[in-house]
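*Asks:* mind folding the following:
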Amino acid sequence: MVGETGFDSPVSQRLTTLPFTLEKVVDCLSAIKVIQQKKIDLVIASDQLPDATTLEFIQQVGRHNPAPPLVIASPDACVEDAVAAIHAGASDFIAGNITLERLNTLLERQPVVDEGSGPIAASDASRSLLAMARQVAGTDTTVLITGNSGTGKEVLARFIHQHSPRKAQTFIALNCAAIPENLLEAELFGYVKGAFTGAYTSRPGKFELANEGTLFLDEIGEIAGSLQAKLLRVLQEREVERIGSHQSIRLNIRIIAATNQDLARQVSEGMFREDLFYRLNVFPLHCLPLKERRGDILPLACHFLARTGRNLHFSPAAQQMLLNHGWPGNARELENVVQRALVMTTGNSIQPEALMLPETHPQPDTAPDTHQAARSDKLHKRSRTLEQEHIINTLLLHKGHRTRTAETLGITTRTLRNKLADIRRQGIDIEALIAQSKTTDEPR
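*Replies:* Down below sits the predicted model:
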């Protein structure tokens, strides 16, 4: 907090309940010293500082790498002041005194950024996903993360590990699609000396290396059928044998798997073992494509930009172009576009032409495409199924408590009741699932 920001008493009380340390300073010089010495997640500053104008303060905060989100508070500002502050680099601008309601809205608008290269969640969908990930992180439950390539599945897996009781232990990631089939078994399970031609020394596999920690199996849908049975046994028995050995090694390990495939469809087509699917799909999390969480686009772009160490910002026109793009390559494509823009930019403002993205224009109306309509209907049904699975999992996590479930999902209890009614109309006995979950959790 910088200067006199006009907080009323309820706001001050609310600040004491939030999970961060509050720093209060009176001027620009003191604020910059704190930002240089500590990691600051959010700056709320008055527009009446004794040693700097608002624009000067915004510029000085922006020189810090990475610069924290900055909100300017003014009791009597005009629209022109707000526009000037935002263009200068402020994240938000609040006119008038900050009430409790305004503070809550302000905090909701700020992106959630994890330490290092963790998830960035500014959209409601991403915040809900991150909340679910935090909750399952405290358990040893196996997690299956689904989503298109480039949506951040491994980033989410690392987030779960970093917020788990195993965070001090090893996190091992293995891309099952990147290793030839005849080598993947040795990578997973290890081998002893002489097990096969070229095995001159014994070597532990990824399961052993990740023991006591977390093993992340990316692109799990690419594992060949012959290896799926062996993987299933390890997951069931929690023990592994190196190739060429009959000695079992006990495992205390957390498994997180990820795929960009539709494993349920692969099961129905006989391409993936059903028992292995259910062993992995204990707690499903789905990463939406970037085009379906557009609130994350600019925070992600700014995050990639900050990691480069250059003091640049996106012009308003460049920001609009980023928002208009469809992002078929998701966050990975966005990161590449930011890197490209750095090469093409000589000043301190990234312009649209530096992004080298195609111009987007409204598409003219065309005759209805029956095949496209069928695909859209299938996609709608799939999205609805994923949403219902997410709701049921959250409800079971909270032992049937409706209010807590609604809070986690970011919806009202009335909306939750309506969605549960839709699920019941499809023949799903929600109360039976809750009762079964409670019975399963009881000690035997």
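*Asks:* make it CA atoms for all contacts and neighbour counts henceforth
*Replies:* OK.
*Asks:* helix, strand, or coil at residue 432?
*Replies:* What DSSP: H, G, I helix; E, B strand; the rest coil gives for residue 432 is helix.
*Asks:* how far away is it from residue 392?
*Replies:* 12 Å (CA to CA, to the nearest Å).
*Asks:* between these two, point out the one with more neighbours.
*Replies:* It is residue 392, of residue 432 and residue 392, that has more neighbours when counted by other CA atoms under 10 Å, with 19 against 10.
*Asks:* now that one, what's its secondary structure?
*Replies:* helix.
*Asks:* with adjacent residues omitted, what lies nearest to it?
*Replies:* Leaving aside its chain neighbours, residue 392 sits nearest to residue 430 (7.8 Å; criterion: CA to CA, 6 or more residues apart in numbering).
*Asks:* and that neighbour, how many neighbours?
*Replies:* Residues near residue 430, counting by other CA under 10 Å, number 17.
*Asks:* ok, it - contacts?
*Replies:* Going by CA atoms under 8 Å, 6 or more residues apart in numbering, residue 430 touches 392, 420, 424.
*Asks:* helix or strand right after the helix or strand residue 10 falls within?
*Replies:* Following DSSP states H and E, one finds residue 10 within helix 9-17. Later in the chain than helix 9-17, the nearest helix or strand by DSSP H and E is helix 28-37.
*Asks:* now do that following helix: which elements does it pack against?
*Replies:* helix 54-62 (3 or more CA pairs under 8 Å, 6 or more residues apart in numbering; DSSP states H and E).
*Asks:* buried stuff in the helix or strand harbouring residue 382?
*Replies:* Taking DSSP H and E as the criterion, residue 382 maps to helix 370-397. Residues 388, 389, 390, 391, 392, 393, 394, 395, 396, 397 are the ones in helix 370-397 that count as buried (16 or more other CA atoms under 10 Å).
*Asks:* next, format those residues as a markdown table and append distance to residue 233.
*Replies:* What follows is these, written out as a markdown table (distance: CA to CA, whole Å):
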| residue | distance to residue 233 |
| --- | --- |
| 388 | 30 |
| 389 | 27 |
| 390 | 28 |
| 391 | 30 |
| 392 | 28 |
| 393 | 26 |
| 394 | 29 |
| 395 | 30 |
| 396 | 27 |
| 397 | 27 |
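*Asks:* could you also give me the structure for this second sequence? I'd like to compare it with the first:
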Amino acid sequence: MRLALTRHVVRDARSVLDTLLMDEPAVLLEGPRGSGKSTLIREIADTRSAKVIDLDDDAVLSVIREDPFTALQSEGLVVIDEFQRAPSVLSVVKRVVDRTGEPGRFLLAGSVGARLLPTGSETLTGRVHRLYLPPLAVAEVLEGGERLLPALLGSEPPVVTSSLSRADYFDLIVAGGYPAALRRATPNLRSRWFASYLSSVAERDLPQLSDVRHPGALARLYRLVAQQTSGILSRSAVAEQLAMGRTATSAYLDLLQHVYLITELPGWTIGVSAKEGRRPKVHVTDTGLAAAAIGMDAGRLASGGMAGAFMESFVLAEISKQLSTVDEPLTLAHFRDRSGVEVDLLVERADGRVIGIEVKTATSVNEADARGLKFLRDRLGDRFHAGIVLYTGPLTGRLGERIWASPVSALWGGDHEVGE
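*Replies:* Down below sits the predicted model:
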């Protein structure tokens, strides 16, 4: 069983972007290279007869660098792709936004995080709405039904059934979400694309944005993180494995975050005052890229010691991809009590209510698997909104008051056909 992409995918973020452009003068679409940003912004440009400026085109880039103000003149929407290649466009955007405040004037797309943006990007603070576009979600590829996160925020989780086997889920995990990889017909072709992608980011993209003296170390560092995904990473231990200084290792770990290859999930404790001191977990943002980087196919991953860690990172990625579909601020974290009680993922709402998510690779679960969720429920009282244990079995069931078990496929609304 494989996840194959043979059609155009309508992104969940499409309607969100359309709405934002009705209200905001400038919108910045951020995400990793190859996540589909260019395709999405061109779709929007076509429907609005917008002016498109592609800064990945060196000829266009040369013109923009010479005279950005004239090149960006337009009465309607101006779409700028890979804007970080020409920092001068930011001052033009600022001038227009400050002068008119008219909604729907600029849509920018970039493949680097805020701290790697060129000098001058701070001029857009408070003037641009940022939206993250990750690689494709399984829900988008399969044209799934109700997304799990909005359903949990509403009331109880949806009651779903699943005919997917445990092996099927690991096929999805190693497929990842990059559109170009999903269009490859075979696992070998997909693995080849992943290898090329990682080399491109490490050797071409990052050196343009930062002083990267050891690009090969970035690829090795990513592989080390992939081997420890969903764990608490010791930067000192990683530095020793790479035979690099701790300062350089920390800087390179930050670089991997800024190009969206890894993410840190902060720790959470009961009581606001104690939150800041908890150590984060480090997750790969695309499990397909990570599995390929360490030479794991679905079978080896499912039967080995990293199965649970990759499943946890997969679920985090899918939940993160649903954040843009929810019109309220949410914070993601993990929980670990001093006594060793853990919950893999917490979603905290602005009013302090919490949703807990546990991830299991087993095909059956029981009340013992909800130990951490019950601990939080009993400690938080009414602040505990709901808890769910996601597992690889077929049915949704109740494990206690406000706590359920549900198939992992509840993330995309339950059973759907997956290409053979």
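*Asks:* now the TM-score, please.
*Replies:* Laid over one another, the chains give 0.22 as their TM-score (TM-score structural alignment, normalised by the length of structure 2), with 164 aligned residues with a CA RMSD of 7.8 Å.
*Asks:* any idea which helix or strand comes after the strand or helix carrying residue 375 of structure 2?
*Replies:* Using DSSP H and E, residue 375 of structure 2 sits in helix 371-380. On the C-terminal side of helix 371-380 of structure 2, the nearest following helix or strand under DSSP H and E is strand 384-391.
*Asks:* re earlier: packing partners for the helix holding residue 382 of structure 1?
*Replies:* By 3+ CA pairs under 8 Å, 6+ apart, helix 370-397 of structure 1 packs against strand 283-287, helix 402-409, helix 430-441.
*Asks:* quick one: buried residues of the helix holding residue 375 of structure 2?
*Replies:* Quick answer for helix 371-380 of structure 2 (16+ other CA under 10 Å): 372, 373, 374, 376, 377, 380.
*Asks:* what's the closest of these to residue 301 of structure 2?
*Replies:* Closest approach between those and residue 301 of structure 2, by CA to CA: residue 372, at 25.6 Å.
*Asks:* does that closest one touch residue 342 like I think?
*Replies:* Yes. Applying CA atoms under 8 Å as the test, residue 372 of structure 2 and residue 342 come out as touching, 5.4 Å apart.
*Asks:* shared neighbours of these two, anything?
*Replies:* Common neighbours of residue 372 of structure 2 and residue 342 (CA under 8 Å, 6+ apart) do not exist.
*Asks:* picking up where we left off before, now the helix holding residue 382 of structure 1 and helix 430-441, what's the angle there?
*Replies:* If you take axes from the mean of the first three to the mean of the last three CA atoms, to 10 degrees, helix 370-397 of structure 1 sits at 50 degrees to helix 430-441.
*Asks:* and helix 370-397 of structure 1 with strand 283-287, angle?
*Replies:* Computed with the same axes, to 10 degrees, the direction of helix 370-397 of structure 1 lies at 130 degrees from that of strand 283-287.
*Asks:* next, count neighbours for residue 355 of structure 1.
*Replies:* 23.
*Asks:* what does residue 209 of structure 2 give?
*Replies:* Residue 209 of structure 2: 15 neighbours (other CA under 10 Å).
*Asks:* before we move on, what about residue 418 of structure 1?
*Replies:* 11.
*Asks:* pull the residues that contact the helix or strand hosting it.
*Replies:* If you go by DSSP H and E, residue 418 of structure 1 is part of helix 413-425. The contact list for helix 413-425 of structure 1, computed with CA under 8 Å, 6+ apart, reads 388, 402, 403, 406, 430.
*Asks:* gap between the last one and residue 437 of structure 1?
*Replies:* Read it as residue 430 of structure 1. Applying CA to CA to residue 430 of structure 1 and residue 437 of structure 1 gives a distance of 11 Å.
*Asks:* kindly report the same for residue 233 of structure 1.
*Replies:* If you go by CA to CA, the gap between residue 233 of structure 1 and residue 437 of structure 1 works out to 25 Å.
*Asks:* for residue 181 of structure 2, which non-adjacent residue is closest in space?
*Replies:* In space, and not counting its chain neighbours, residue 181 of structure 2 is closest to residue 190: 5.2 Å by CA to CA, 6+ apart.
*Asks:* next structured bit after the host helix or strand of that neighbour?
*Replies:* Assessed by DSSP H and E, residue 190 of structure 2 sits inside helix 187-200. As assigned by DSSP H and E, the chain's next helix or strand after helix 187-200 of structure 2 is helix 206-209.
*Asks:* now do the buried residues in the helix or strand just after that next one.
*Replies:* As assigned by DSSP H and E, the chain's next helix or strand after helix 206-209 of structure 2 is helix 215-227. Buried positions in helix 215-227 of structure 2, judged by neighbour count with 16+ other CA under 10 Å: 215, 217, 218, 219, 220, 221, 222, 223, 224, 225, 226, 227.
*Asks:* quick check, residue 198 of structure 2 in contact with residue 220.
*Replies:* No. At 10.3 Å, residue 198 of structure 2 does not count as touching residue 220 under the criterion of CA under 8 Å.
*Asks:* and the buried residues of helix 371-380 of structure 2 as CSV, adding distance to residue 141 of structure 2?
*Replies:* Output for the buried residues of helix 371-380 of structure 2, formatted as CSV (distance: CA to CA, whole Å):
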residue, distance to residue 141 of structure 2
372, 32
373, 31
374, 34
376, 34
377, 34
380, 37
